[in-house]
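Enquirer: Below: sequence and its predicted model.
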Amino acid sequence: MNTWQETSRVRVGVVGGGSWGTALANLLAGKGYLVDWWLFEPDLCRQIEEKHENSIFLPGITLSNNLRPSNDLLHVVGHKDLVLVVVPSHVMRHVMQQIGDRLSTDTILVSASKGIENDTLMTMSSVIQDALIGLDADRILAISGPSFAVEVAKGVPTVVTVAGRDLARAEFVQHLFATPFFRVYTSDDVIGVELGGAVKNVIAIAAGMVDGLGLGLNTRAALITRGLAEIRRLGHAMGANPGTFSGSAGLGDLVLTCTGDLSRNHTVGKKIGQGMSLEQALEDMRMVAEGVKTAKSVYNLSRREKVEMPICHAVYHIIYEGLSPKDAVYQLMTRDLKNELEEG
């Protein structure tokens, strides 16, 4: 495997042409790597080739000439040192099943997707390993943190974490992505980093509902605080390092998505809080709000692990069972009084 000092010769493939995939592909291309980049939509691929802009998912950003867009998935992932996967969580398994036979034996797979599969309740790294039978788990890493795509694309200082079971590979990926505006920390807590990145989207929907109801900053601060407690409890039950949730992939990402106007999940929640149905809230949204599907996964995962997650359960009941956001707030506020450090 290459050491980080040899990154100029790294062969890179990026799978996924949404805003986050575009931003990360362009970041790597901007560092001088020739990046083969898979996009699902043929029209988008042609547009990027002609105009060097992803006007659908990341408009206004001029893309590097080192990006080589393609609709040929197997070409993009074949013979690569690193493949970055940035697809919606609900299509991760399908995409992985298509590429399995084309991966080199030492290819590193980095997931930048944030979600939990509905049927299996697996995080994305587990889905990848399950779909690519025989793949060494040490070759699968996850990158997460407070990082709106458009700000990364504009060079706004950003901090993220890359997690992998093998420290050498994590450090390799760290140096591959790092720039003066994109700082990367390493971690060996893959499950913690992935849970932080997935569950925060559900809490962000709740925060949006709070704002849509016009409940104020006190309520939002309380929701973020108790939401973090829920993420930490689930992480503890699943073997994560509790310190992860105080870092960029935990608290950092949670604060960003619960407060930032660019958050798709917050936007969906706000519209629901204002009285829209889920269908109406999603009607004009081209990009995926991962928290909608993840709400169902977290609801079932917390029940399986016997972890109290009242905010996440409330979001599930609002989205899938028609509970009123106002009634949900009342139910949360009138639960049995407890010591703050108790479960629930």
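Expert: That came through fine. What you see is a predicted model; the values in this text were computed from it and never measured.

Enquirer: C-alpha only now, for contacts and for neighbours.
Expert: Will do.

Enquirer: For the stretch 1-150 of the chain, just list every one of the helices.
Expert: Residue ranges of the helices in the stretch 1-150 of the chain, as given by DSSP state H, counting those that start in this stretch, are 19-30, 42-51, 73-77, 92-99, 124-131, 149-153.

Enquirer: if you compare the ones you listed, which one is most tucked away?
Expert: helix 19-30 (a mean of 23; mean count of other C-alpha atoms under 10 Å).

Enquirer: follow-up on the earlier one: any chance of the helices of the stretch 1-150 of the chain in TSV, plus distance to L262?
Expert: Formatted as TSV, the helices of the stretch 1-150 of the chain follow (distance: least, C-alpha to C-alpha, whole Å):
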stretch	distance to L262
helix 19-30	12
helix 42-51	22
helix 73-77	29
helix 92-99	24
helix 124-131	23
helix 149-153	9
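
Enquirer: and the nearest residue to T186 once chain neighbours are set aside, how many neighbours?
Expert: Leaving aside its sequence neighbours, T186 sits nearest to V162 (C-alpha to C-alpha, 6 or more residues apart in numbering; 5.0 Å). Neighbours of V162 under the rule other C-alpha atoms under 10 Å: 27.

Enquirer: Specify the local secondary structure of V162.
Expert: strand (DSSP: H, G, I helix; E, B strand; the rest coil).

Enquirer: my guess is it contacts R183, does it?
Expert: No - counting by C-alpha atoms under 8 Å, V162 does not reach R183; the two are 10.4 Å apart.

Enquirer: for comparison:
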Amino acid sequence: MSFQLSKVTILGTGVWGSTLANILKNNGHKVLTWSRSSEKTLESVVKEVDIVVSAVAMKGVRPTVEKLQAINISSKLIIVTATKGLDSDTTHTPSKIWQQAFPENPVVVLSGPNLSKEIRQNLPAATVTASRDLAAAETVQEIFASDTFRVYVNDDPIGAELGGTLKNVIAIAAGVCDGMQLGTNAKAALITRSLPEMIRIGTRLGARGETFFGLSGLGDLIATCDSSLSRNYQVGYGLAQGKTLEEILANIEGTAEGINTTEVLVKIANERAIAIPIVRQVYRLLKGKITPEEAIQALMARELKPEFCDLEL
């Protein structure tokens, strides 16, 4: 490793941020935490630390970046982003926002099939640390790795990040499938057909197609689409039960990032002429333009085609 790491600051004290803080504490590292409601100043908790981990919700990324820009941080400080989402205004991923703001600092994406509740129960899980700076990715790998949390490294941060972001939209659709009791066949078809759609979007945005077959892509997709612990899954399930989006969100702890991500993806797809049939039906459902039954019918009635005609690698 390039230098000894022992002091880490977690930005965001929600469920995910608290879970990451616990992993680091259990590994013996000194951990500081900060949120916008903290009495401590941001400057006081990033002073002389080795790593800053951002676990804030997507809407809080840019304000947090701006606060940190006002502080004279070292260019050696590793910035880890553990947020899954897309910026509404710029359509940028969190890592791109961080890297543009701090071009001299290594930025690492942490993403994978990581349901917080299971991790807090010490159930086995795996994740990915991805960065163009492999030494930084390996440093983050080292501090998070434990007997129950296995960490892999790759050099495709945008792919790792988009895998964790795009699957949230598909999780809404999976929740609809289960809420409507459509069966295992339908859900398997949905998840399988969503993967080329994710790859199609990802590769157009600069990711490598093969990354989506890894933990941060397919792995996260399976976990999120098959668990009632997922907030995005809960949104789809609730819509299938006839609840309004407002009713569902009022009873969900934390942020269902898939809702905002769906809107941003439609914007991107319209600008770049990317085919996103599943995402478009989720968008129309969230907007109240169609019912869950109509969304399923629209997907089933699409033009017949070869299975791998639209897979971009």
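Expert: Alright, I've got the coordinates. Every value quoted in this text rests on a predicted model; they were computed, and no experiment measured them.

Enquirer: And the aligned partner of L217 of structure 1 in structure 2, how close does it get to P196 of structure 2?
Expert: With TM-score structural alignment as the criterion, the equivalent of L217 of structure 1 in structure 2 is T184. Using C-alpha to C-alpha, to the nearest Å, T184 of structure 2 is found at 20 Å from P196 of structure 2.

Enquirer: Which of these two has more residues huddled nearby?
Expert: P196 (21 against 11).

Enquirer: and the residue mapped onto the more buried one from structure 1, what helix or strand is that in?
Expert: Counting by TM-score structural alignment, P196 of structure 2 corresponds to A229 in structure 1. A229 of structure 1 belongs to helix 217-237 when assigned by DSSP states H and E.

Enquirer: mean shift of that helix relative to structure 2?
Expert: Following the fit onto structure 2, the mean deviation recorded for helix 217-237 of structure 1 is 0.9 Å by mean C-alpha distance after the TM-score superposition for structure 1.

Enquirer: That helix: which residues count as buried?
Expert: For helix 217-237 of structure 1, burial by neighbour count (16 or more other C-alpha atoms under 10 Å) applies to 220, 223-224, 226-235.

Enquirer: swap in stretch 143-157 of structure 2?
Expert: By neighbour count on 16+ other C-alpha under 10 Å, the buried set for stretch 143-157 of structure 2 is I143, F144, A145, S146, F149, V151, Y152, V153, N154, D155, D156, P157.

Enquirer: The first one: what's it in contact with?
Expert: It stands for I143 of structure 2. L5, L24, N27, H29 (C-alpha atoms under 8 Å, 6 or more residues apart in numbering).

Enquirer: Near the residue mapped onto the third one from structure 1, how many residues? Count them for me, please.
Expert: Following TM-score structural alignment, the counterpart assigned to N27 of structure 2 within structure 1 is K31. Around K31 of structure 1 sit 15 other residues, with neighbours defined as other C-alpha under 10 Å.

Enquirer: how much space is there between K31 of structure 1 and W37 of structure 1?
Expert: K31 of structure 1 is 15 Å from W37 of structure 1, by C-alpha to C-alpha.

Enquirer: swap in T3 of structure 1?
Expert: Distance, T3 of structure 1 to W37 of structure 1, by C-alpha to C-alpha: 23 Å.

Enquirer: same deal with F172 of structure 1?
Expert: Distance, F172 of structure 1 to W37 of structure 1, by C-alpha to C-alpha: 20 Å.

Enquirer: So these two - more neighbours on which side?
Expert: Neighbours were counted for F172 of structure 1 and for W37 using other C-alpha under 10 Å; W37 has more, 28 against 19.

Enquirer: Correct me if wrong: the more buried one contacts R68.
Expert: Yes - counting by C-alpha under 8 Å, R68 is a contact partner of W37 of structure 1 at 5.7 Å.

Enquirer: give me every residue that touches the residue nearest the centre of structure 1.
Expert: Nearest to the mean C-alpha position of structure 1, by C-alpha atoms, centre = their mean, lies K114 at 2.6 Å. Applying C-alpha under 8 Å, 6+ apart to K114 of structure 1 gives the contacts P88, S89, M124, S144, E194, G197, A198, E290.

Enquirer: Confirm that the fifth one sits in a strand.
Expert: In this case it means E194 of structure 1. No - secondary structure of E194 of structure 1 (three-state DSSP): helix, not part of a strand.

Enquirer: which ones are touching the aligned partner of it in structure 2?
Expert: Using TM-score structural alignment, the partner of E194 of structure 1 in structure 2 is E161. Each residue near E161 of structure 2 by C-alpha under 8 Å, 6+ apart is listed here: K84, T93, S95, V109, L110, S111, S216.

Enquirer: Which of these fall in strands?
Expert: V109, L110, S111 (DSSP state E).

Enquirer: isn't V315 of structure 1 right next to A207, touching?
Expert: No - taking contacts as C-alpha under 8 Å, V315 of structure 1 lies outside contact range of A207: 10.1 Å.

Enquirer: Tell me where structure 1 has strands.
Expert: Listed in chain order, the strands of structure 1 (DSSP E) span residues 12-15, 35-38, 67-70, 82-85, 108-111, 140-144, 158-163, 182-187.

Enquirer: S302 of structure 1: which of these is closest?
Expert: Nearest to S302 of structure 1 among the strands of structure 1 is strand 140-144; the distance by C-alpha to C-alpha comes to 21.6 Å.
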